[in-house]
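Enquirer: Give the three-dimensional model of this entry:
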Amino acid sequence: MLKKIIVLVLCVAPIMAFAQNKFGHVNSQDVYNAMPEKATVEKTLQDLATNYENEINKMRDEYNKRVKEFVDKKDSMPQSILQARQSEIVEMEQRISTLNQTAQNDLQKKQQELVQPIVDKIKKAINDVGLENGFIYIFDLQVPAILYHSDQSVDVLPLVKKKLNIK
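Expert: Have a look, this model is predicted:
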């Protein structure tokens, strides 16, 4: 019995020594760019950005109008009205600045909210491709940590696209 186990181990060991590890690579940005959801995300973000931009432009127009009016009439205004108008102008500057910052934050949050489900879907597809095709590793070429990949590395982009039903 012991001889059979030893013979079996000696027969299997060379086979396992010659077994190759299967490595693959994919550029996740290429997958994302091929996703049909990308267009919807970009349209939604562009619409939101346009809404904020329009509102900020309205505020800037009103601000410029007030500044021009202030400059034109400052010599004829009493000191108390002059100070009140200056305060209004400073307050308008602060509101514009605040809205600008809010717009940037909202756009970042919305982008994260819209992109994360797509990223999760891509990760799941890559994991599924790895499991189904026996890959040991699949490297993302978008991440700059990969300094070299040989021709023996398999590009799994077509497999991931197929998994996601993308042409």
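Enquirer: can we go C-alpha only for contacts and neighbour counts from here?
Expert: Fine.
Enquirer: Quick check: longest helix in the protein by residues?
Expert: If you go by DSSP state H, the chain has its longest helix at helix 79-133.
Enquirer: Give the other helices and strands that it contacts.
Expert: helix 28-34, helix 37-73, strand 137-140, helix 157-163 (3 or more Cα pairs under 8 Å, 6 or more residues apart in numbering; DSSP states H and E).
Enquirer: List the contacts of the first one.
Expert: For helix 28-34, the external contacting residues (Cα atoms under 8 Å, 6 or more residues apart in numbering) are K38, I118, V119, I122, D140, L141, Q142, L157, V160, K161, I166, K167.
Enquirer: switch the cut-off to 10 Å
Expert: 35, 38-39, 115, 118-119, 121-123, 126, 139-143, 157-158, 160-161, 164, 166-167 (Cα atoms under 10 Å, 6 or more residues apart in numbering).
Enquirer: returning to that earlier point: reformat the helices and strands packed on helix 79-133 as JSON lines; add distance to L147.
Expert: As requested, those are exported to JSON lines (distance: least, Cα to Cα, whole Å):
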{"stretch": "helix 28-34", "distance to L147": "16"}
{"stretch": "helix 37-73", "distance to L147": "28"}
{"stretch": "strand 137-140", "distance to L147": "11"}
{"stretch": "helix 157-163", "distance to L147": "19"}
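Enquirer: can you put the ones you listed in a markdown table and add mean neighbour count?
Expert: Listed next are the helices and strands packed on helix 79-133 as a markdown table, based on neighbours: other Cα atoms under 10 Å:
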| stretch | mean neighbour count |
| --- | --- |
| helix 28-34 | 16 |
| helix 37-73 | 14 |
| strand 137-140 | 18 |
| helix 157-163 | 17 |
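Enquirer: Also this sequence, please, to line up against the first:
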Amino acid sequence: MKQKLMAFMVVMTVFSTTLVAQTPLTKIGYTNVDFIIGKLPEAKKMQNELEITKAQLDKAIGETYKEFQEKYEAYQKNGANMTDVIRADKEKELQSLQTRVQEMQNNAQTSLQNKQQQLLEPILTKVNDAIQAVGKENGFLYILNMDGGAGTTPIILFAASEEHNATNLILKKLGVDPDKLEEEAAAPAPAAPAKPATAPKK
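Expert: Presented below is the predicted three-dimensional model:
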């Protein structure tokens, strides 16, 4: 019985070794989608548009708040001399302006989020198409995202080498030269202009 069991173990070992040898190694790549998006011209254009929109919204809110502030100061200064009817009317106007400022702030936040989503959607689609193409062309079974998102633990915690880092392949597919990015990152920052020497006081 013992000999039969040993013979069975030998056969299974040989079978398992042969199966592993015939099975192609799984090629799993990884990248960082946020990093890739940040290097695209479309992302920089999106950021500029968002900043312009935010500045416009802030200006409108600021003008309304300034109006509230001026009318509130006038009310504080002259309220004691107003009739009850005029005072009540001014208080109602102030309350209305205060509510309007709060609504404008809330609407501005929602408007910015919607605009960001609208501008980001085609960029995400473009990046996803590039990832799909790189995966198929280079024989990856999976391409994982290293960054799980803000406030989350990264999906990949350790990589023994850069061999399966698909980031540069994806950037090239998107028309971005990774070598140029490295040169820009390594280039020293421009020196700040020297301040003119101050003449000694006499």
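Enquirer: what range in structure 2 does the longest helix of structure 1 sit on?
Expert: Mapped onto structure 2 using TM-score structural alignment, helix 79-133 of structure 1 spans residues 84-138.
Enquirer: after the helix or strand harbouring L19 of structure 2, next one along is what?
Expert: Applying DSSP states H and E as the criterion places L19 of structure 2 in helix 2-22. Sequence order places strand 28-31 as the next helix or strand after helix 2-22 of structure 2, per DSSP H and E.
Enquirer: how close does that following strand sit to structure 1?
Expert: Superposing on structure 1 places strand 28-31 of structure 2 at an average distance of 0.7 Å from its equivalents, by mean Cα distance after the TM-score superposition for structure 1.
Enquirer: Just tell me the aligned range of that strand in structure 1.
Expert: Using TM-score structural alignment, strand 28-31 of structure 2 pairs with 23-26 in structure 1.
Enquirer: what sits up against that stretch?
Expert: 126, 130, 133-142, 146, 149-150, 152-160.
Enquirer: go with 8 Å
Expert: 135-142, 152-157.
Enquirer: Also stretch 125-139 of structure 1?
Expert: N21, K22, F23, G24, H25, V26, I146, V156, L159, V160, K163, L164.
Enquirer: could you redo the last one with a cut-off of 10 Å?
Expert: Counting by Cα under 10 Å, 6+ apart, stretch 125-139 of structure 1 makes contact with 20-28, 31, 119-124, 140, 145-146, 149, 153-157, 159-164, all of which sit outside it.
Enquirer: wait, isn't E42 of structure 1 in contact with Q111?
Expert: Yes: with contacts counted by Cα atoms under 10 Å, E42 of structure 1 reaches Q111, the gap being 8.7 Å.
Enquirer: Distance check, the residue most central in space within structure 2 against E184 of structure 2.
Expert: In structure 2, the centroid-proximal residue (Cα atoms, centre = their mean) is D34; its distance is 5.8 Å. Noted for D34 of structure 2: a distance of 19 Å to E184 of structure 2, by Cα to Cα, to the nearest Å.
Enquirer: Next: L141 of structure 2.
Expert: L141 of structure 2 is 32 Å from E184 of structure 2, where distance means Cα to Cα.
Enquirer: ok, D84 of structure 2 - how many residues close by?
Expert: For D84 of structure 2, the count of nearby residues is 11 (other Cα atoms under 10 Å).
Enquirer: Against E91 of structure 2, how distant is it?
Expert: Counting by Cα to Cα - D84 of structure 2 and E91 of structure 2 are separated by 10 Å.
Enquirer: List the residues that contact the closest residue in space to Q116 of structure 2 that isn't next to it in sequence.
Expert: Among residues not flanking Q116 of structure 2 along the chain, L50 sits closest, at 6.9 Å (Cα to Cα, 6 or more residues apart in numbering). Going by Cα under 10 Å, 6+ apart, L50 of structure 2 touches K44, Q56, L112, Q113, K115, Q116, L119.
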